[in-house]
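Visitor: Got a sequence here, can you model it:
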Amino acid sequence: MCGIAGIYYPRSPKPVDPARVAAMADAQAHRGPDAAGVWTAQGVGLGHRRLAIIDLTEAGAQPMLTPDEQLAVSYNGEIYNFQEVRAELEAMGAQFRSNSDTEVLLHGWRAWGPSMLSRLNGMFAFALYDAERRSLFLARDRFGVKPLHYAELSDGAVTFASELKGLLAHPLFRRAADFRAVEDFLGLGYVPDDASLVAGVKKLPAAHFLLIERGKPVPQPVRWWDADFSRRATGKLRDLEAELVARMRAAVASRMIADVPLGAFLSGGVDSSAVVAMMAETSKNAVKTCSIGFDEADHDETSYARLIAQRFATEHRERTVAPDDFALIDTLVGAFDEPFADASALATYRVCELAREHVTVALSGDGADEAFAGYRRYKFFAAEERVRGLLPQGLRGAVFGTLGRLYPKADWAPRPFRAKTTLLALAEGGEFAYPKAVGVTTPEQRMRLYSADAVRALDGHRAERRYTDTMRQAPARDALDRAQYADLQHWLPGDILNKVDRTSMAVSLEAREPLLDYKLVEFAATLPPSLRIRGGQGKWILKKAMEPYLPREVLYRPKMGFVTPVSAWFRKALAGEAEALGRSPVLTGTGWFDTAAIAKLAEDHRAGRAEHGRTLWQLLMLERSLARLFG
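Guide: Presented below is the predicted three-dimensional model:
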């Protein structure tokens, strides 16, 4: 796991200053504290910060070159099947000088070019320079586990880096804010992969590559893989369960290869518990596990984590933190660069911090909710789609739309009485309703916060539109397929994997997600919806398959997750911060917001007249990020 950076001149081979490449790489030193490297040639420079995981010797150092120095690569990630790919390349005559997975990329490119990506099972973002072709090849893994940003500068250079802060370290980079990304952030809770708060910055999308050749314009990225929900698996349930367990076992085993101490996050939920169960089968030694708990029982899951730790005799460590751990706000703002509103990042940072005290690599359970339909919103959405199917669209809009407009808004009430949102959702098509269910603030709420000039500047742009378009074009059979496919494209890389990458890398920890093994996800996408959700249970087949391994009180308890009580904070400890948002010189200076509307939002929340905790948290994160990025 590492940080990469570089400069490439596609028009003419201008000289590259090694100091500039080094500065870009060193801005990401937390991603690779073990070593640093810079390589330059006419028109190109690659930088690297190394977190040594496989082949800790100098032979694994980067940037790595072929003996003839015609190929050079700077790479962030892990290729879990590198030994298999290496054997194939050696059979073709390739000679290896190291035991690292990095070298597989060099020989793989020479043998297969861009098509080598389909042979790789891993998480990665890398830049490979080919002197003979005079080209730079940028690539990102299937799900976007590892990030990659790039931008074109005024002198004709294309710069790239793992994190935004790497690009900003280049002296020619000019910082200007893009308000459309603010709309995306307030709508979704994160700045998605097709946007950036800093104008001119692009993110290479998950499962895409970019091949830039000297003398040619910079092209659009090319998709090299996609999930397919249009096929259906057949067979007996017990056979599908057995295949699921076999694929999980293989995925976990492949991610336990490391030359440094390795462990696992253990929350006590189904996903992390399943990973630990598979690790215990594979490991000769006790698995190292870690958990964090909260000092409020409603938020604490450590009793379930201890149950799993005892069952598999793990070497378990845990730490209790207060749920009001908002002292990390500025740390997180620095780690993410762009605003990020998922408040569970505080808890994720703390568990990464605990893990790093004892291991360098930690396996997580991330990805199962998206692959196997574990989120509650999938269950609600599937039920809504069944209701929509009972009435013609025009009649449905008239009936549910009228009821929704008449029903009072009651965010404070128990869930069964908060029907306004559901009724309005039923009046819309699923591809319009689901994006609002997965988002944070509604379009109507955002329009009330924006200034008139800001609304005009958006020119109709809406954060939810990318979700709607994706669901319409999804390779899918039904509504649940389309929702999961859209989440794999947007929510997973934008929120979940972004959160895990930034918080783990902030403490120089490598996190691996075995439940996002692409072969496992491709299998999950073929499962009939009735095996993903049944009897109100999400991840139904996963839970059934794990019954021989995990206790029922873990498998079938209500999903909790990391809960951060931001609403309570803004009525108590952070009430002053909320009140200050309405007169923030940072937000006021943008001209984007109606500050009186923000002030009323904060006052209504503090007084208990309305529930605006998540929106206030977004505005606070936005304010801090704008101040850090633009001063």
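
Visitor: hey, let's count contacts and neighbours off CA atoms from now on
Guide: OK.

Visitor: separation between the residue nearest to residue 342 when sequence neighbours are not counted and residue 183?
Guide: Of all residues beyond its chain neighbours, the one nearest residue 342 is residue 189 (6.5 Å), with distances taken as Cα to Cα, 6 or more residues apart in numbering. Noted for residue 189: a distance of 10 Å to residue 183, by Cα to Cα, to the nearest Å.

Visitor: what does residue 583 give?
Guide: Applying Cα to Cα to residue 583 and residue 183 gives a distance of 20 Å.

Visitor: same check, this time on residue 419
Guide: Computed as Cα to Cα, the residue 419 to residue 183 distance reads 26 Å.

Visitor: Compare these two (neighbour count), which wins?
Guide: Using other Cα atoms under 10 Å as the criterion, residue 419 and residue 183 rank with residue 183 on top: 26 against 18.

Visitor: Work out for me the element the more buried one sits within.
Guide: Assigned by DSSP states H and E, residue 183 falls within helix 179-188.

Visitor: Check which helices and strands that helix is in contact with.
Guide: Secondary-structure packing of helix 179-188 (3 or more Cα pairs under 8 Å, 6 or more residues apart in numbering; DSSP states H and E): helix 443-449, helix 452-458.

Visitor: Other residues contacting the last one?
Guide: Translated: helix 452-458. Contacts of helix 452-458 with the rest of the structure, by Cα atoms under 8 Å, 6 or more residues apart in numbering, involve 179, 180, 447, 591, 592, 593.

Visitor: and the residues you listed as a markdown table, adding distance to residue 7 and neighbour count?
Guide: Shown next, in a markdown table, are these (distance: Cα to Cα, whole Å; neighbours: other Cα atoms under 10 Å):
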| residue | distance to residue 7 | neighbour count |
| --- | --- | --- |
| 179 | 27 | 18 |
| 180 | 27 | 20 |
| 447 | 40 | 15 |
| 591 | 34 | 14 |
| 592 | 34 | 18 |
| 593 | 37 | 22 |
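
Visitor: Identify the contacts common to residue 189 and residue 183.
Guide: Common neighbours of residue 189 and residue 183 (Cα under 8 Å, 6+ apart) do not exist.

Visitor: Which parts of the stretch 251-400 of the chain are strands?
Guide: Remark: strands assigned in the stretch 251-400 of the chain by DSSP state E, counting those that start in this stretch are 262-265, 288-294, 315-321, 361-363.

Visitor: Buried residues, the second one. List them.
Guide: Buried residues in strand 288-294, counted by 16 or more other Cα atoms under 10 Å: 288, 289, 290, 291, 292, 293, 294.

Visitor: ok, the first one - contacts?
Guide: Neighbouring residues of residue 288 by Cα under 8 Å, 6+ apart: 262, 263, 264, 314, 315, 316.

Visitor: now with 10 Å?
Guide: 261-266, 276, 279-280, 309, 313-317, 355, 358-359, 362 (Cα atoms under 10 Å, 6 or more residues apart in numbering).

Visitor: now the other sequence, so there's something to compare against:
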Amino acid sequence: MCGISGLFDAQGTRAFSRDLISRINDVQAHRGPDEDDVHLEPGLALGHRRLSVIDLATGKQPLFNEDGTVGIVFNGEIYNYLELMPELKALGYHFRTRSDTEVIVHAWQAWGEACLSRLRGMFSFALWDRNRQTLFLARDRMGVKPMHYAWLPDGSFIFGSELKVLTAHPGFVRDIDPLAVEDYFSFGYVPDPRCIYRDAHKLPAAHCLTLRRGDSAQAEPVPYWDVHFSNDNSIGLADAQAELRERVKESVRLRMIADVPLGAFLSGGVDSSAVVATMAGLSDTPVHTCAIGFDDPRFNESAFAQQVADRYRTDHKLEIVSSNDFDLIDTLARLYDEPFADSSAIPTYRVCQMARKHVTVALSGDGGDESLGGYRRYRMHQGEESVRNCLPHGLRRTLFGAVAQMYPKADWAPRPLRAKTTLQALAMDSVQAYHHSMSHLRAEQRQALFSSAFLRSLGGYSAVEVFRHYARQAQTDDPLALIQYLDYKTWLVGDINTKVDRASMAHSLEVREPLMDHQLVEWLATLPSGMKIRGGEGKYVLKKAFEPLLPHDVLYRPKMGFSVPLASWLRGPLAQRMKESVLSPRMLASGFFNANTLQTLINQHMGGHHDHSTALWMLIMFDAFLREAMEPARAVVSTATSERVSA
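Guide: The predicted structure is shown next:
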């Protein structure tokens, strides 16, 4: 795993300095502490930071072919490189290394852009072909590895694994994109391809970008793959279980190739437990497993992880983390480079920190919920869809909309009595309803939060447009498949993969995700939704497939997740920090917020009758972003002045 960076001049006349490329490359030294190097030629600069995992001796980058005409900087792993290597040798290509990096170089020479269809793995790379005068960027199908880019005011192009590569360039302008702020306060992250800065972009998952020397037009990303939910596989349940075990086994086997210590995260959930059980069946030695527990039993899954560790006699390491482990706010702001509100980033950071003491590569269970229908919200959405399908939209909008407006927001009540959100969703169409359920702050909450000047700057834009854009591409009428597709494009890439990539790379740890193997994902998309959710049980086919291999309690207990006690933090030890952050001069001067609303959120939460922990945490993390990312650059926030009112 590595960090990549680079600069490109479409005219080929600009001479980039070694000091500049070295400086922007080194801001992501945590991604690759083992080696670093740069390459310079007229109109091009490539930088690389290496975390050595495969071919420790000869895999240094930037890596070029024999005559020096094709070079690459690459972040990730190509799991089928050992299969591609003899095929490329048969075509006449010679290898000087044993690395998967050189496989990409020769695959490009052999197949051009079509090489992407041959690569199985997680990757982002930039490849320079001097003969074709072409810079080619690509990102893996599931968006596991990141790629950021921008066109600078002087016309040059910059790219890097992390956004901090772009902001380290003295010519990059840190104007905040109002649309990204709206997206953040809906999703809790800024979804691809947008970045928090107006001029920066994320290369979307399963896309490539081709820049050609002499072409002054700004190239646009092009998709090279997508998942198609056919849901038409006629396979029986028993055969599906057997095939699923074999496909998971193959995916895990490919991800166990490494020249460094390798292990797995073991949370005690179904997905990570299935991965560990599969690893144990493939390994002659005990699997290294890592877990963290919490001193608060409401959030502690370590006993379930221990059951799996005992069953497979893994070399298990456990660390207990305090439930008041909230000292990472500023660290996370520096790490993620833009606002990021998933509070589970805290335990994710800790488990990566702990795992790196024992291994360099760790397998995870990420992606299982999205592919196999594991989230509670999937089952709720299906239930709502059955009601929506019975009544025309106009009637639903009138009936449920009116009832929802009258129904109180009962944060204090037991979950079955908190019906306001469900009633609101029943009045909406399917896409709007799912966005409503996924939004950290719903549309009316964002309207109240933002200043009137900021709302005008949005020009009518709403974050629901992100979902509507992808829904038009989904090509499925199946209710579960549609929201799985939306999660693949947004939640999985923008939240889960971003969280794990930054947390793991902060500790120079490589994380591999067997359940995100694109061939496995493609096959799962052919299975009927009834195999994924049946009788109210999510991940049904996976649980049935692993019943012989995992304890019943692990498979069928309620899902817990990597939660932290936000509400109690913000009424207790974080209360003062919350007030100072939410009402900081930075926040009030930004022009984004209605100061009355900020004060009301604090007062109501501290009074105990409303749980505004989600909104307040998002505001704390936004303030941390402004302080960490914006103030050092003395950047100008591009919105109108704040509506200042007395609290």
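
Visitor: Now the TM-score, please.
Guide: Between these two chains, after superposing, the TM-score reads 0.99 (TM-score structural alignment, normalised by the length of structure 1); 630 aligned residues with a Cα RMSD of 1.0 Å.

Visitor: closest to residue 101 of structure 1 among the contacts of helix 452-458 of structure 1?
Guide: The nearest member of the contacts of helix 452-458 of structure 1 to residue 101 of structure 1, counting by Cα to Cα, is residue 180 at 39.0 Å.

Visitor: List the residues that contact that closest one.
Guide: 191, 195, 196, 197, 199, 454, 457, 458, 459, 461, 462, 463.

Visitor: which position in structure 2 aligns with it?
Guide: Residue pairing (TM-score structural alignment): residue 180 of structure 1 is matched to residue 179 of structure 2.

Visitor: picking that back up, so how far is residue 388 of structure 1 from the residue nearest to residue 342 of structure 1?
Guide: 28 Å.

Visitor: now residue 211 of structure 1
Guide: Using Cα to Cα, residue 211 of structure 1 is found at 44 Å from residue 388 of structure 1.

Visitor: One more: residue 33 of structure 1?
Guide: Residue 33 of structure 1 is 54 Å from residue 388 of structure 1, by Cα to Cα.

Visitor: Looking at these two, which one has more neighbours?
Guide: Counted by other Cα under 10 Å, residue 33 of structure 1 and residue 388 do not tie: residue 388 has more neighbours, with 20 against 17.

Visitor: Please pull up the equivalent of the more buried one in structure 2.
Guide: Using TM-score structural alignment, residue 388 of structure 1 pairs with residue 388 in structure 2.

Visitor: Remind me what the helix or strand hosting residue 597 of structure 1 packs against, helices and strands.
Guide: Counting by DSSP H and E, the element that carries residue 597 of structure 1 is helix 595-606. In terms of contacts (3 or more Cα pairs under 10 Å, 6 or more residues apart in numbering; DSSP states H and E), helix 595-606 of structure 1 is packed against helix 443-449, helix 566-569, helix 575-581, helix 585-590, helix 613-630.

Visitor: Mean distance between it and structure 2 after superposition?
Guide: Once the two are superposed, helix 595-606 of structure 1 sits an average of 0.9 Å from its aligned residues in structure 2 (mean Cα distance after the TM-score superposition for structure 1).

Visitor: Now do that helix against helix 613-630, angle only.
Guide: Per axes from the mean of the first three to the mean of the last three Cα atoms, to 10 degrees, the angle that helix 595-606 of structure 1 makes with helix 613-630 is 130 degrees.

Visitor: for helix 595-606 of structure 1, which positions count as buried?
Guide: Under the neighbour-count criterion of 16+ other Cα under 10 Å, helix 595-606 of structure 1 has 595, 598, 599, 601, 602, 603, 605, 606 buried.

Visitor: For stretch 299-316 of structure 1, grab the matching residue range in structure 2.
Guide: Counting by TM-score structural alignment, stretch 299-316 of structure 1 sits on residues 299-316 of structure 2.

Visitor: Next, the distance between the ends of the matching stretch.
Guide: Terminal-residue distance, stretch 299-316 of structure 2 (Cα to Cα): 20 Å.

Visitor: Would you check that residue 41 of structure 2 makes contact with residue 21?
Guide: No. Contact criterion Cα atoms under 10 Å: residue 41 of structure 2 and residue 21 do not qualify, at 11.9 Å.

Visitor: Which one of these two is surrounded by more residues?
Guide: A direct count of neighbours by other Cα under 10 Å for residue 41 of structure 2 and residue 21 places residue 21 higher, at 25 against 14.

Visitor: May I see the buried residues of the helix or strand containing the more buried one?
Guide: Assigned by DSSP H and E, residue 21 of structure 2 belongs to helix 18-26. For helix 18-26 of structure 2, a neighbour-count test (16+ other Cα under 10 Å) marks 21, 22, 24, 25, 26 as buried.

Visitor: what about the strands in the stretch 1-150 of structure 2?
Guide: Along the stretch 1-150 of structure 2, counting by DSSP E, counting those that start in this stretch, strands occupy 2-8, 35-41, 44-50, 63-64, 70-78, 121-129, 134-139, 148-151.

Visitor: Next, the mean deviation of the shortest one compared to structure 1.
Guide: When you say that, I think you mean strand 63-64 of structure 2. Relative to structure 1, strand 63-64 of structure 2 is 0.5 Å off (mean Cα distance after the TM-score superposition for structure 1).

Visitor: Output the contacting helices and strands for that strand.
Guide: Strand 63-64 of structure 2 packs on strand 70-78, helix 100-111, strand 121-129, going by 3+ Cα pairs under 10 Å, 6+ apart.

Visitor: wait, what's in contact with the closest residue to residue 571 of structure 2 other than its chain neighbours?
Guide: Excluding the flanking residues, the one nearest residue 571 of structure 2 by Cα to Cα, 6+ apart is residue 606, at 5.7 Å. For residue 606 of structure 2, the contacting residues are 567, 568, 570, 571, 572, 575, 600, 612, 613, by Cα under 10 Å, 6+ apart.

Visitor: Just the buried residues of these.
Guide: If we count by 16+ other Cα under 10 Å, the contacts of residue 606 of structure 2 have these buried: 567, 568, 570, 571, 575, 612, 613.

Visitor: Can you add distance to residue 495 of structure 2 and give those residues back as a markdown table?
Guide: Formatted as a markdown table, those follow (distance: Cα to Cα, whole Å):
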| residue | distance to residue 495 of structure 2 |
| --- | --- |
| 567 | 21 |
| 568 | 24 |
| 570 | 23 |
| 571 | 26 |
| 575 | 26 |
| 612 | 21 |
| 613 | 19 |
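
Visitor: Taking those together, which two end up most distant?
Guide: 575 and 612 (12.4 Å).

Visitor: what touches both of those two?
Guide: Common contacts of residue 575 of structure 2 and residue 612 (Cα under 10 Å, 6+ apart): 567, 602, 605, 606.
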